[in-house]
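1. Any chance you can model this:
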Amino acid sequence: MQLTRFTDIGLRVVMRLAVAGEQPAGEQSPGEQRGAATPLTTKDLAAELAVPYTHVAKVVGRLSEMGVVHARRGRTGGLTITDLGREARVGWLARSLEGDGEVVDCEGPQPCPLRRGCRLRGALARAAAAFYESLDAETVADLAAEPTTAVLLSLSTRPPQVDGPLQAER
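-> Okay, here's the model as predicted:
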């Protein structure tokens, strides 16, 4: 079974947002807390994940409707993952992003001549259900755990934040 590009991008977006407030080991200053960084934007995610901005914008809209991502507009806006998003089961998320369509379309513009007595449709539906059930064993937080955390954080295109006044180099 192959997931759509929409679902693929959606899963990558929530994984990246799950670690957005973290820093690689050894780079966190003593007074800095998790989540203190500026939230990522749709533009940031598109650049980091190497996918078109328009695709990420559509995915983020859907994730926001689902309550998985919180989107705030404006100068101080950005995207954050919600508690639901962090603890969401991957199977549920994939099913929600994929939609309720069947694996094969037996009733399309040219209906399949076997549709009245075919067992393939049922077998494929059971296989798809088993696929999603196996994904339900994992949460988004599980997917974003080490060693994936370090890889996700290495995607950042933003310069690291500096606390305090900037000093000119001499």
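
2. only C-alpha atoms for contact and neighbour calcs from this point on.
-> Noted.

3. Name the surrounding residues that touch stretch 43-63.
-> 6, 9-10, 12-13, 16, 42, 69, 97, 155-158 (Cα atoms under 8 Å, 6 or more residues apart in numbering).

4. Those: which two are farthest apart?
-> Greatest spatial distance among the contacts of stretch 43-63 (Cα to Cα): 97 and 158, at 28.3 Å.

5. And those two? Which one has more around it.
-> Taking neighbours as other Cα atoms under 10 Å, residue 97 and residue 158 compare with residue 97 leading, 21 against 9.

6. correct me, but that one touches residue 7?
-> Yes. The criterion here is Cα atoms under 8 Å, and residue 97 meets it with residue 7 at 5.4 Å.

7. which helix is the longest one in the protein?
-> helix 120-135 (DSSP state H).

8. Which secondary structure elements does it sit against?
-> Using 3 or more Cα pairs under 8 Å, 6 or more residues apart in numbering; DSSP states H and E as the contact definition, the elements that helix 120-135 packs against are helix 90-98.

9. Would you do the same for the sequence below? I want to compare the two.
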Amino acid sequence: MRLLRSTDMALRVLMRLAVAGESESPTTREVAADMGVPYTHAAKIVAELQHRGLLAARRGRGGGLSLTETGRGASIGGIVRAFEGEGDVADCTGGDTPCPLNSDCRLRGALRRAQEAFYATLDPFTVADMVKSPTGPLLLGLPSVRTAS
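-> Here you go, the predicted model:
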């Protein structure tokens, strides 16, 4: 199974904000640069994370992004589910040639159970868990993060 790029970016943005100091509120542009992602993509992800209550965004002078308490305690499995959607791992019904086994396929059910097991494995972990050592110190070592502190 492979995560969508938007899911990966959302997790990285949340982790970056989780290590931000109390006085630091990086902008979307700064977070995009820190994570090595295009600003336009980061802006879409930030908007979705804000809509879900996982981060707060303030505009203007002194503005920036900060992780909410909800975001800090958010389940990684829940975030991945939200960004990946409820779709099947395999596209059994789409395209020009849908699978002829679609109505009674055992593989689709097995893949769905495997997908849920993947999410369930991630459920106990929170954003705060993901930035414990050694990851948090590594994030703090990024050049733009060091100079912002």
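
10. And the TM-score between them?
-> The TM-score (TM-score structural alignment, normalised by the length of structure 2) is 0.94; 147 aligned residues with a Cα RMSD of 1.2 Å.

11. circling back: most neighbours among the contacts of stretch 43-63 of structure 1, which one is it?
-> Using other Cα under 10 Å as the neighbour test, those are led by residue 16, with 27 neighbours.

12. Residue in structure 1 paired with residue 131 of structure 2?
-> Residue 131 of structure 2 maps onto residue 144 of structure 1 when the alignment is built from TM-score structural alignment.

13. All the helices of structure 1, residue numbers only.
-> Secondary structure of structure 1 (DSSP H): helices at 5-18, 42-49, 53-66, 83-87, 90-98, 120-135, 140-143, 148-154.

14. Which one of those lies nearest to residue 112 of structure 1?
-> helix 120-135 (10.9 Å).

15. Residues touching the closest one, excluding its own?
-> By Cα under 8 Å, 6+ apart, helix 120-135 of structure 1 touches 1, 89-92, 94-95, 102-104, 106.

16. Number of residues surrounding the aligned partner of residue 50 of structure 2 in structure 1?
-> Structural correspondence for residue 50 of structure 2 with respect to structure 1 (TM-score structural alignment): residue 64. Residue 64 of structure 1 is flanked by 18 other residues according to other Cα under 10 Å.

17. Please report how far residue 64 of structure 1 lies from residue 104 of structure 1.
-> According to Cα to Cα, to the nearest Å, residue 64 of structure 1 stands 29 Å off from residue 104 of structure 1.

18. now swap in residue 77 of structure 1 and tell me
-> The spacing between residue 77 of structure 1 and residue 104 of structure 1, counted by Cα to Cα, is 41 Å.

19. more neighbours, the two?
-> Shown here are residue 77 of structure 1 and residue 104; by other Cα under 10 Å, residue 77 has more neighbours (14 against 11).

20. Give the equivalent position in structure 2 for the more buried one.
-> Under TM-score structural alignment, residue 77 of structure 1 pairs with residue 63 in structure 2.

21. Of the helices of structure 1, flag the one that's most buried.
-> helix 5-18 (a mean of 21; mean count of other Cα atoms under 10 Å).

22. That one vs structure 2, mean deviation?
-> Superposing on structure 2 and averaging over aligned pairs (mean Cα distance after the TM-score superposition for structure 1), helix 5-18 of structure 1 comes out at 0.4 Å.

23. Give me the angle between that helix and helix 90-98.
-> Calculated by axes from the mean of the first three to the mean of the last three Cα atoms, to 10 degrees, helix 5-18 of structure 1 forms an angle of 130 degrees with helix 90-98.

24. what packs against helix 5-18 of structure 1?
-> Helix 5-18 of structure 1 packs on helix 42-49, helix 53-66, strand 78-81, helix 83-87, helix 90-98, helix 140-143, helix 148-154, going by 3+ Cα pairs under 8 Å, 6+ apart.
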